[in-house]
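Enquirer: Sequence first, predicted coordinates after that:
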Amino acid sequence: MMEFTPFSVKVSDEVLTDLDRRLASTRWPDAIPGTGWTYGTDLGYLQELIAYWKDQFDWRSFEVRFNKFPQFTTMIDGQRMHFIHVKSPVPDAKPLLLLHGWPSSPLEFLKVIGPLSNPAAHGGRDEDAFDLVIPSLPGFAFSGPTNDAGWHPGRIADAFAELMTGLGYDYFFAHGGDFGSVLAGQLALRHPDRVSGLHVTFLVTGGLRPEDGDPTPEEAQLADDQAVYNMVETGYLALQASKPQTIAYSLVDSPVGLAAWIVEKLNTWTDNGGDLETVLSKDEILANIMTYWVTATGGSSGRLYFETAVAGMMGPSAKRVEAPVAVAIFPHELYRATRRVAEHHYNVVRWTPQAKGGHFPALEQPEFLATDIRDSLRAMSGVPAVDGSAG
C-alpha cells in the first residue's frame, strides 16, 4: 500500500540568508543600450526584479499561502513525488489531475483550485466540482532533483497513474499545458482504461498530410509564425535537450542566472502586450523562481528535455490519443494548429478559442481556464463512473 507523508514548505533561514548574500554580490554583465529583450533577458528589468527580490519579496508569506493546501509526498519508482491533494466539499466530485510544465510548478494552479474544487462558491455549479491532484513533476521543485536517468514523459505518466491508484481513483480526468499536455497524452495512451478525458492548452502536432490538400490561409500563417519562433526562441530547448548539465551549474549556483533563464521565458510566452507585469506580478514571478532555487532543481528540471529527446518522444506520438480531448486555444500559445491538423493526433471533441492568454493560462487568465475546464469536462459524455478518494 502506498504511503503518504504530509508535507509543508518550510525553507531554512540559512538558505534565505545565503540567497540574500548571493543577490547582494551579483556581478552584472554589460548590455548594448536600447536593445531591451532583443538579445535575451533585459538588463534593466532584471536589475529591478532582483532589487525587489532582495529587499521586498516575502517568501515566508508565500509559504503560508502555499501551505493552506494539503500537500503530501510519496515514493514511486524510486523517486520522491510531491503533490497537492484538494478534496472537494461536494460528494462524488470527479478526480482531476492538473499537470504543469517547464519552467513551472504546482503553484501555477493556485488561482484555479477554488473554482475547480468548490465551483458553487465561485459562481459555478456543484456538479462541476473536482477533487484535485496537482503533482510536482519528477525533478521539479519539491519532487526533485531526480536521482536516476530515464524520467521521460512515458515513465512520468506511469508514475502519475500509480499515484492516482494509490489515492483511490480508478478513473480520472487530466489537464495539462506545456509538458503537462504531453504527459496527459501519454496517460491516455498508456492507461486508456483509466483516463476519462483530457483538457489541454498546448498541442504537439505534425504538419499537414498529403490527403489534406493545400493549407488554409490560417494554416499557412501559423506555419510562417512557427518558423520564426523556431528560429529565434528555441535555443533553451536545444541546450536542455542536448547538454542540460552545462547550464545546470549556473542555474543552481546563481539566483540571478536562474531568474534570467526563467523570466525571459515568462516574458516571451505570456500574452502581456510588451509588459510582463500586466499579467504576472513580481511576487508571482519570484515565487515561481524560488521553487527552483530553494530546491536546487533548476538543473534537474531541464533534464526532462534530454530524457524526452533520448526516448524519441520530442515530437507528436505515433499513436492517436483516442480519449476525448478538449482543447482551449489561447492566442499567445507557443505551438498552435488548426482543428483538422490536431484531429490527426487527438480525438478532439471540443475546440474553444479564448479571447486572451498565453502559455500559462492558469496564472494569466485563471477564470477563462477554470470555466473552459468545467464546461469541457461536463460536455464529455459516456465517461465511466468515478470513485471517491483516499490519501
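Expert: Looks like it arrived, so ask away. Numbering: from 1, shown residues only.

Enquirer: From now on I want contacts and neighbour counts done on CA atoms only, so please keep to that.
Expert: OK.

Enquirer: what separates the residue most central in space within the chain from V200, distance-wise?
Expert: Among the residues of the chain, the one closest to the centroid is H100, at 2.2 Å (CA atoms, centre = their mean). According to CA to CA, to the nearest Å, H100 stands 11 Å off from V200.

Enquirer: Which residues are in contact with each of these two?
Expert: In terms of CA atoms under 8 Å, 6 or more residues apart in numbering, H100 and V200 are both contacted by the residues 176-177.

Enquirer: ok, now which ones touch G298?
Expert: 140, 248, 251-252, 258, 292.

Enquirer: Return the subset of the residues you listed lying in helices.
Expert: 248, 251-252, 258, 292 (DSSP state H).

Enquirer: Just give me how far stretch 73-82 sits from the chain centre.
Expert: Distance, stretch centre to chain centre, for stretch 73-82: 19 Å (CA atoms, centre = their mean, to the nearest Å).

Enquirer: swap in stretch 130-141?
Expert: 9 Å.

Enquirer: what's the next secondary structure element after the helix or strand where A188 lies?
Expert: For A188, the host element (DSSP states H and E) is helix 179-190. Remark: after helix 179-190, the chain's next helix or strand is strand 195-200, criterion DSSP H and E.

Enquirer: Report the angle between that next one and helix 179-190.
Expert: 150 degrees (axes from the mean of the first three to the mean of the last three CA atoms, to 10 degrees).

Enquirer: any idea how far strand 195-200 is from the chain center?
Expert: 16 Å.

Enquirer: same for it, what does it pack against?
Expert: Secondary-structure packing of strand 195-200 (3 or more CA pairs under 8 Å, 6 or more residues apart in numbering; DSSP states H and E): strand 172-176, helix 179-190, strand 321-329, helix 366-379.

Enquirer: then this one, side by side with the first:
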Amino acid sequence: MSSHITPFRVEIPQAALDDLQTRLDLARFTDEVSDAYGVSVSRVRRLAEYWRNGYDWRAWEARLNAYPQFTTDIDGQRIHFLHVRAAREDALPLILTHGWPGSIVEFLDVIEPLSEDFHLVIPSLPGFGFSGPTTEGGWGTVRTAQAWAELMERLGYDRYGAVGNDAGSMVSPEIGRIAPSNVVGVHVTQIFSFPSGDPAEFVDMTEEEQAAMGVLQRFWEEMGAFNTLHSQQPQTLAHALADSPVGLLGWNAQLFDHDLDDDFVLTNVALYWLTGTAGSSIRMYYENAKAAPLPAEPTTTPIGLASAKGDFESIRRFAERDHKNIAQWHTYDTGGHYAAHIAPGVYADDVRAFFSGLLQG
C-alpha cells in the first residue's frame, strides 16, 4: 500500500454551492407546537436563512487553506489532515481528533497558540469531511486509532501526544494503548467511563458524583435518541441527510449548543454537506456498537482531562478504573462541549500545561 502524502487544498466547485443555494431556497419546514419536541423550527429557520443570505463558505474555505493540508491513504481509506509545524524543530507533535457533529473546524482557533509550542496534526476522521465517505465497514474507534498511529509514523513522528474531543476523547486513549512507546500522553475533554453495574461502585458516592450521574441519566433519557439510531440504522437516516441541507442542519444542530456562533455551526454542517459525508460519519456509531469490546485492561499512558461545566461530566472513580495514570484533572466554568472554539485560550493553556508537565517530569 502506498504511503504517499499529497498536498491538498479545499476547492468546492461553484456548482455545488449553487445546488446548495437552490435547495435552501426550496426548503420545506415542518410544523411545530413547541420546542419541547427537539430542535425548534425557529432555530432551524433562522440558521437556514443565514445560510442562504449571509453565510460565506468561501471565507471559511480560505481560512482552512491558510494552513498546510494533505491527504494520504491508510488501510484503504483516504485520510485528510492539517499539518502545522512549530518554529522549533524539536517541538512535541500532537495529533488532535474531533468528533460528531464537529470537524477539524473545532480546532481552528487553537492552531495559532498551540503551534507556538507543538507540531500539530489535525486529521478528519475516516468518513468525515475531506477524508471522504468510508469505502468499507469497520471504521470505529480502534481502527481509527491504528490509522492515526500509522499516520504519525508516516510523518516521521516517533514521540507525540494525542489530543481529543468527543469521539476524539475515545480515539486518543486507544492510540496510547496501541502505541505506548510513542505516545507520551493523552489529553481529552471527556473521559467516557460509565458504571459497570457493580453495586460496590456506588458506595459512598459524593453529592458531586451523584449530580454528575443525574446529568448523565438525563442526557440519555432526553437526548440519547441520536446515539441509538446511529448505532442501529444509520443508513435509514442517511437518505434524508444526503438529500436535504435543512434536514442535515436540523439533525446536527441538536448537539450544537445555543451559545455557539452561527458561523461555527454552519461551517461544520456545510462541511458535511459539501463533502457528502453526513451518512458515512454517523456509521462510526454503528461500527463501535458492533465492534468487539475494548480491552478490559486499563490504559497506562498518562491521561489528562480538561472538562467544562455543562458538558459531559466525567466521574473520577469510574475513570480511575479504566485509566491507571490520570496525571491531570481539571474542570472549567467555561468552554462547553466545543471548548477549543469557545474558550481557546483556556483550552490551549491546559493542553500546554499537561504536556509541559509530562516532559519536565
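Expert: That came through fine. Keep in mind that what you see is a predicted model, and the values were worked out from it rather than measured.

Enquirer: wait, which of the helices and strands packed on strand 195-200 of structure 1 is closest to A223 of structure 1?
Expert: strand 321-329 (16.2 Å; CA to CA).

Enquirer: Identify the residues contacting whatever helix or strand comes next after that closest one?
Expert: On the C-terminal side of strand 321-329 of structure 1, the nearest following helix or strand under DSSP H and E is helix 339-342. With contacts defined as CA under 8 Å, 6+ apart, helix 339-342 of structure 1 is touched by 203, 205-208, 348, 351.

Enquirer: In strands, which of these fall?
Expert: 348, 351 (DSSP state E).

Enquirer: Just the buried ones from the contacts of helix 339-342 of structure 1, in PyMOL syntax?
Expert: Listed next is the PyMOL selection for buried residues among the contacts of helix 339-342 of structure 1, using 16 or more other CA atoms under 10 Å:
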select buried, resi 203+205+208+348
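
Enquirer: Of the contacts of helix 339-342 of structure 1, which is the nearest to A370 of structure 1?
Expert: The closest of the contacts of helix 339-342 of structure 1, once distances to A370 of structure 1 are taken by CA to CA, is W351, at 15.2 Å.

Enquirer: residue range for stretch 123-136 of structure 2 in structure 1?
Expert: The alignment of stretch 123-136 of structure 2 onto structure 1 (TM-score structural alignment) spans residues 135-148.

Enquirer: The matching stretch spans what distance, first to last residue?
Expert: End to end - CA to CA - stretch 135-148 of structure 1 spans 19 Å.

Enquirer: Pull out the buried residues from that stretch.
Expert: Buried-residue list, stretch 135-148 of structure 1, by 16+ other CA under 10 Å: 135-146.

Enquirer: which ones among those residues are found in helices?
Expert: When DSSP H is applied, those are split such that none fall in helices.

Enquirer: Check the alignment and tell me where T275 of structure 2 lands in structure 1.
Expert: Following TM-score structural alignment, the counterpart assigned to T275 of structure 2 within structure 1 is T295.

Enquirer: quick revisit: to what extent does the helix holding A188 of structure 1 diverge from structure 2 after superposition?
Expert: Mean deviation of helix 179-190 of structure 1 relative to structure 2 after superposition (mean CA distance after the TM-score superposition for structure 1): 0.8 Å.

Enquirer: what's next to that helix, contact-wise?
Expert: Under CA under 8 Å, 6+ apart, the answer for helix 179-190 of structure 1 is 98-102, 153-154, 156-158, 161, 174-176, 194-195, 197-198, 200-204, 319-323.

Enquirer: wait, what's in contact with the alignment partner in structure 2 of T371 of structure 1?
Expert: Using TM-score structural alignment, the partner of T371 of structure 1 in structure 2 is D349. By CA under 8 Å, 6+ apart, D349 of structure 2 lies in contact with nothing.

Enquirer: Quick check: D349 of structure 2 vs H239 of structure 2, distance?
Expert: On the measure of CA to CA, D349 of structure 2 and H239 of structure 2 end up 42 Å apart.

Enquirer: Serialize the helices and strands packed on strand 195-200 of structure 1 to JSON lines and add fields for distance to A238 of structure 1.
Expert: Rendered in JSON lines, the data for those read as follows (distance: least, CA to CA, whole Å):
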{"stretch": "strand 172-176", "distance to A238 of structure 1": "22"}
{"stretch": "helix 179-190", "distance to A238 of structure 1": "16"}
{"stretch": "strand 321-329", "distance to A238 of structure 1": "26"}
{"stretch": "helix 366-379", "distance to A238 of structure 1": "30"}
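
Enquirer: Of these, which is nearest V310 of structure 1?
Expert: Nearest of these (CA to CA): helix 179-190, 15.4 Å.

Enquirer: could you check the angle strand 321-329 makes with the closest one?
Expert: 160 degrees.

Enquirer: so helix 179-190 of structure 1 aligns onto which residues of structure 2?
Expert: With TM-score structural alignment as the criterion, helix 179-190 of structure 1 aligns to 167-178.

Enquirer: circling back to that earlier point, hmm, who's touching the match of stretch 123-136 of structure 2?
Expert: 79-84, 98-101, 105-106, 151, 156, 291-292, 295-298, 300-301, 303-304.

Enquirer: and if we set it to 7 Å?
Expert: For stretch 135-148 of structure 1, contacts defined as CA atoms under 7 Å, 6 or more residues apart in numbering pick out 79-84, 99, 105-106, 291-292, 295, 297, 300-301.

Enquirer: sorry, back to before: turn the buried residues of stretch 135-148 of structure 1 into JSON lines, including distance to Q365 of structure 1.
Expert: Listed next are the buried residues of stretch 135-148 of structure 1 as JSON lines, based on distance: CA to CA, whole Å:
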{"residue": "P135", "distance to Q365 of structure 1": "21"}
{"residue": "S136", "distance to Q365 of structure 1": "21"}
{"residue": "L137", "distance to Q365 of structure 1": "22"}
{"residue": "P138", "distance to Q365 of structure 1": "26"}
{"residue": "G139", "distance to Q365 of structure 1": "27"}
{"residue": "F140", "distance to Q365 of structure 1": "23"}
{"residue": "A141", "distance to Q365 of structure 1": "23"}
{"residue": "F142", "distance to Q365 of structure 1": "25"}
{"residue": "S143", "distance to Q365 of structure 1": "26"}
{"residue": "G144", "distance to Q365 of structure 1": "28"}
{"residue": "P145", "distance to Q365 of structure 1": "30"}
{"residue": "T146", "distance to Q365 of structure 1": "31"}
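
Enquirer: So which of those residues sit within strands?
Expert: Using DSSP E, P135 are the members of those that sit in strands.

Enquirer: and which of the buried residues of stretch 135-148 of structure 1 is nearest to D92 of structure 1?
Expert: Nearest to D92 of structure 1 among the buried residues of stretch 135-148 of structure 1, with distances taken as CA to CA, is P135, at 21.3 Å.
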